[in-house]
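Q: predicted model and sequence follow; I will ask about them next.
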Amino acid sequence: MNEKRHWGLIVNPIAGIGGPVGLKGSDGIDILNEALRRGGRANSAHRARMAIQYFYEQQPGVQVIWHTADGPMGGDVVRALAKPLTIHRRTSTKTTAEDTRALAEQLLCQPLELIVVVGGDGTMRDVLGVVRSVGLEGGVYPPIVGIPAGTKIHSGAYCVSPRAAGLLLAKVADGKVVEIQSGDVMDIDEDAFRRGVVRARKYGEVRVLTDGILVQNVKSAAANDEEEQLLALAEGVVERWDDESLVFVGSGKTLAEVMSIKGLPNTLLGVDVVLNNEVILADATESELLEVLRLYPNQPKRLFVTAIGGQGHIFGRGNQQLSPAVLSQFAKSEIEVIATKAKMAQFAGRPLLVDTGDASCDQWLTGPIAVWVDYNECWYYPVASLPIEA
């Protein structure tokens, strides 16, 4: 009989709720209430199930006892998969950061093999705070496997996708070589973020499991030597711009440069829609994007996105407004990635990544995609939902 494994599970039930409705985060009760008012939907439980289900598909004979809290912080996910669990904390349907910290404190002090954390940068900061408060920093405690579910994920403590997390868990269960390393816990000032200013800082490190591939890098900022490349690249995009097309412009400094040369206002950390050289929709939510697509069913359209430096994600990080429902309205040929050669060099030939939360959408997006890297130079570059194929 296989030995039973004891793994922890912490789910932040509201992680990512602000992304599709354009709020760029969910930290704080006021932002949470506004996200709910706008119709925001949490997806952390769904992403937790994706990861854990994929793990069991890879390792169906492994017996895991999941140590978690009742309800939305983990118990609901485990029960939905009909797997055994041990409840360490009772929670209500409405949880707060204090619930995350309380569960983390209980699990970090248990003799567990690992702890799965589902959330975003704020969630990992809560876990780090507990590591410090109970005197475990620099010591030994169960390593973490992070399942990304937040709107903004700058930290190097999360896997690149739920499926990648499931594969990493499968490697652990299979006895494959998996390292314990220090993962940077990063976060940004959300208020500044909503004003288009990125102020990221490192808060510390947590012990994470990694194989060197499935866990994401810390997000990289553009280096000064990219500036000339960026200018030429942006000028090329503007040169090819068709004013009669409905153009969807994603977030990031690369596309902000394009909009600047075009002479149009830009939402640095949002999605804008341009028609006839006018921004007809600024900082759009998912529902607003779907509505504009409904209003212009026969209009030629294009979608510009960039890749996150250091990580390689083109969908599923900071642009959840571009949901599977929105992306399904585009042909793959209508989607273009705009990224300098310097940025692409960071990926060292690894594929660009998608993590939309919908397996069929991720599958549709995989394969070669057009990536404009210079004024008049386009590459066809691979896209995957995992940095390696399982």
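A: Great, that's in hand.
Q: drop to CA atoms for contacts and neighbour counts, all remaining ones
A: Noted.
Q: where along the stretch 1-150 of the chain do the strands fall?
A: Counting by DSSP state E, counting those that start in this stretch, one finds strands in the stretch 1-150 of the chain at the ranges 5-11, 64-69, 85-89, 114-119, 144-148.
Q: please identify the most buried of those strands.
A: Among the strands of the stretch 1-150 of the chain, strand 144-148 has the highest mean neighbour count (mean count of other Cα atoms under 10 Å), at a mean of 29.
Q: what about versus this one:
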Amino acid sequence: MSQRRQNHSGKNHRPTNAAQRDKVRKRFLRVQGEPFVRSIHNDEDWTHVHRTGRILVCPDDQCTQRLSAKMSQKKRRFLSDVSGSSCNHFVSAGGGGPMTDEHLWLQQKLLEICRELGFAARLEVGFSGACVDLHVDSTPPYAFEVQRVSTNFTARRKAREWNGMQTLWFLPESARQKNTGKGKNHGDPLFTEPCVRLGYRVSGSSEVPTANQLRSIWQGDSRCEVQLHVGVTIGKLSPDRRSFTSTQLPLTKFISQVLNDERRWYKARLIRGRQGGMWAGWLLNADVAKYEAAIQAADEERQRRETTEKKTNADCADLEELNRAAGEHADAEQAAVDDARIRDERTEASEDTPHTAPPARVPPEPDAQPFVSPVATREPWWKRIMKLLIG
């Protein structure tokens, strides 16, 4: 929301009757010469400004509009303009209209909580185009904003980050907002930007205050007390430490954790809803460390199982190969046994069948001479003569 800065020093203020048409009810003021913005709903601030003779002016440090702190007969605190003129530095020019009683009351409540926790905090007007920012001197420094209307959450957050400041948006349950920035994160900023849903409960019970009760509380006329709580984007570590669930916290406890840097906004979608959706949120740093350790342990266990499974598969493959070789060897042995059995069966069958033996071969006599047929030969001449002589 941007400011209408028409009534700064050196420029004419508008007539009172023109300002009355805007129906602006001022809740904040500043003592001239002091840097702090004060609220009429804060008892300490009221004591400091009501009937003390101090010069009261518009919270905008560039505006010279004089103010007066007054109380009605019904003990209702209010501010009136002095010198017949007025300003409207709490009126939004972005379509949001005047800052509501709820907005102003919540800003003051946040300021009180920060101071009770020991942190220096101040309300500033016109900073970075915002109507009223609560700046907290923490480490890191924070800008708290109550946001009831749609705006460019992303651009405003990045502008503060550029100046070294973190942003925390409080989104009341009484309104719904959209992120008007461009990009994939447009839509409901609750789940993508550093936001929390802010709710009311009647003190000491879980009862939700009625609209009339809330209206009287915001205007400072009610004796009904309420407790503020935040939720939706508050993460709680699950028992297995491997996920986060959504939970609620009292506003004061949540702010204390944030300003003491115990709880931070994590952009990663780690909070799991009941329907399975996941979104960014505010997580305790100690829980994140436990979560990361559990995830690392789970990854190591998964890798160990995969390694064991691979080794088991390799061993199974080796065993299967051994079984196959043993099977082949057994088959070969069985085949040999079968062949031997078949040969034995054939031998036994041949012995049982009768048959005629072939005639035995007669070997030749060892001293026998080969037969030679006679051949006619002529006797010698001297034998023939002897035969003739003897006769």
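A: Happy to help now that I have it. What you see is a predicted model, and the numbers here were worked out from it, not measured in a lab.
Q: care to give me the TM-score?
A: Once superposed, the chains reach a TM-score of 0.27 (TM-score structural alignment, normalised by the length of the first structure), with 181 aligned residues with a Cα RMSD of 7.3 Å.
Q: just to revisit the earlier point, need the strands of the stretch 1-150 of the first structure in a markdown table (columns: distance to residue 103 of the first structure).
A: Listed next are the strands of the stretch 1-150 of the first structure as a markdown table, based on distance: least, Cα to Cα, whole Å:
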| stretch | distance to residue 103 of the first structure |
| --- | --- |
| strand 5-11 | 7 |
| strand 64-69 | 7 |
| strand 85-89 | 7 |
| strand 114-119 | 11 |
| strand 144-148 | 14 |
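Q: quick one, which of those gets closest to residue 209 of the first structure.
A: Distance to residue 209 of the first structure, taken as Cα to Cα, is lowest for strand 144-148 among these, at 5.9 Å.
Q: and the next helix or strand past that closest one?
A: helix 162-173 (DSSP states H and E).
Q: that next one vs strand 64-69, what angle?
A: 120 degrees (axes from the mean of the first three to the mean of the last three Cα atoms, to 10 degrees).
Q: mind giving me the packing neighbours of helix 162-173 of the first structure?
A: On a contact count with 3 or more Cα pairs under 8 Å, 6 or more residues apart in numbering; DSSP states H and E, helix 162-173 of the first structure meets helix 44-58, strand 144-148.
Q: next, the angle strand 5-11 makes with the shortest one.
A: Spelled out, it's strand 144-148 of the first structure. 40 degrees.
Q: what angle separates strand 144-148 of the first structure from helix 44-58?
A: In terms of direction (the same axes, to 10 degrees), strand 144-148 of the first structure departs from helix 44-58 by 120 degrees.
Q: which other helices and strands contact strand 144-148 of the first structure?
A: Counting by 3+ Cα pairs under 8 Å, 6+ apart, strand 144-148 of the first structure packs on helix 44-58, strand 114-119, helix 162-173, strand 200-210.
Q: of these, flag the one that's most buried.
A: Most buried among those, counting by mean count of other Cα under 10 Å: strand 114-119, with a mean of 26.
Q: what packs against that one?
A: strand 5-11, helix 44-58, strand 144-148.
Q: residue 49 of the second structure against residue 56, yeah?
A: Yes. Residue 49 of the second structure is in contact with residue 56 according to Cα atoms under 8 Å; the separation is 7.5 Å.
Q: between the two, what contacts are shared?
A: Common neighbours of residue 49 of the second structure and residue 56, using Cα atoms under 8 Å, 6 or more residues apart in numbering, are 31, 69.
Q: how about the helices in the second structure?
A: Ranges of helices in the second structure, per DSSP state H, are 16-20, 43-49, 101-116, 153-162, 211-218, 251-259, 285-352, 381-390.
Q: so can I have a markdown table of those helices showing mean neighbour count and distance to residue 244 of the second structure?
A: Output for the helices of the second structure, formatted as a markdown table (neighbours: other Cα atoms under 10 Å; distance: least, Cα to Cα, whole Å):
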| stretch | mean neighbour count | distance to residue 244 of the second structure |
| --- | --- | --- |
| helix 16-20 | 13 | 50 |
| helix 43-49 | 14 | 40 |
| helix 101-116 | 19 | 27 |
| helix 153-162 | 16 | 24 |
| helix 211-218 | 16 | 32 |
| helix 251-259 | 18 | 17 |
| helix 285-352 | 12 | 9 |
| helix 381-390 | 9 | 151 |
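Q: ok, and the closest non-adjacent residue to residue 79 of the first structure?
A: Leaving aside its sequence neighbours, residue 79 of the first structure sits nearest to residue 85 (Cα to Cα, 6 or more residues apart in numbering; 8.0 Å).
Q: contact partners for the one you found?
A: Counting by Cα under 8 Å, 6+ apart, residue 85 of the first structure touches 65-68, 75, 78-79.
Q: make a markdown table from the helices and strands packed on strand 114-119 of the first structure and add distance to residue 194 of the first structure to it.
A: Below are these laid out as a markdown table (distance: least, Cα to Cα, whole Å):
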| stretch | distance to residue 194 of the first structure |
| --- | --- |
| strand 5-11 | 25 |
| helix 44-58 | 22 |
| strand 144-148 | 21 |
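Q: for residue 374 of the first structure, find the nearest of those.
A: Comparing those by Cα to Cα, strand 144-148 comes nearest, at 31.5 Å.
Q: could you give the angle of the closest one to strand 200-210?
A: Angle of strand 144-148 of the first structure versus strand 200-210, following the same axes, to 10 degrees, is 120 degrees.
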